[in-house]
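J.: Generate a structure from the sequence data that follows.
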Amino acid sequence: MWLYLIMALLTIIPFWMFLPKFNLPSWFAIFTITPFTVIPLLWVMAYRDKVTIPGIDK
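T.: Reported below is the predicted structural model:
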């Protein structure tokens, strides 16, 4: 249990800092607790110039 919490924090903190650089809200970092949301979020960050997100991109 403690190991999972430590790993979750070590994942959330870098995402919290990097997401605003990709014009995404930093609170999206909370979703990185599960691996099923980390992979799509990394994909969006990798292809950010080609992907538009309704409601965020104007």
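
J.: C-alpha only now, for contacts and for neighbours.
T.: Fine.

J.: Pull the distance from the helix or strand harbouring residue 16 to the chain's centre.
T.: Following DSSP states H and E, one finds residue 16 within helix 2-18. On the basis of CA atoms, centre = their mean, to the nearest Å, helix 2-18 sits 11 Å off its chain's mean C-alpha point.

J.: same thing with stretch 33-43?
T.: 7 Å.

J.: ok, the spatially most central residue of the chain - contacts?
T.: The residue lying closest to the centre of the chain (CA atoms, centre = their mean) is residue 29, at 4.4 Å. Counting by CA atoms under 8 Å, 6 or more residues apart in numbering, residue 29 touches 12-13, 15-16, 19.

J.: another one to check against the first:
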Amino acid sequence: MGGMWWFILSALTIIPMVKLLPFFGINKYWSVACIVPLGTVALLWWMGVKLTELERK
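T.: Got it, this is the predicted structure:
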């Protein structure tokens, strides 16, 4: 049963990432990293770095 919750939570984070990452200039296939919890944190950090780069331009 725990694996099913893991799959549901992964899908709930991957789907929005697929739509958000291209806006930050990141390939949408990186959203697969959301399968690992630290991958989600890393992607959010990467998006934050890209956002600061976009604001400086």
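
J.: thinking again about what came up before, just put the contacts of residue 29 of the first structure in CSV and tack on neighbour count and distance to residue 41 of the first structure.
T.: Putting these into CSV (neighbours: other CA atoms under 10 Å; distance: CA to CA, whole Å) gives the following:
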residue, neighbour count, distance to residue 41 of the first structure
12, 20, 12
13, 14, 14
15, 21, 9
16, 18, 12
19, 18, 9
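
J.: Residue 44 of the second structure matches what in the first structure?
T.: When the first structure is aligned by TM-score structural alignment, residue 44 of the second structure is paired with residue 42.

J.: What's the local residue count around its match?
T.: 14 (other CA atoms under 10 Å).

J.: now swap in the one 5 residues further on and tell me
T.: Under the neighbour criterion other CA under 10 Å, residue 47 of the first structure is assigned a count of 11.

J.: so how far is residue 5 of the first structure from it?
T.: Per CA to CA, to the nearest Å, residue 47 of the first structure is found 29 Å from residue 5 of the first structure.

J.: out of the contacts of residue 29 of the first structure, who's nearest residue 34 of the first structure?
T.: residue 12 (10.5 Å; CA to CA).

J.: ok, back up a step: the residue nearest to the centre of the first structure maps to what in the second structure?
T.: So residue 29 of the first structure corresponds to residue 31, using TM-score structural alignment.

J.: Ok, residue 2 of the first structure next?
T.: Residue 2 of the first structure maps onto residue 4 in the second structure, by TM-score structural alignment.

J.: Perfect, I'm done here.
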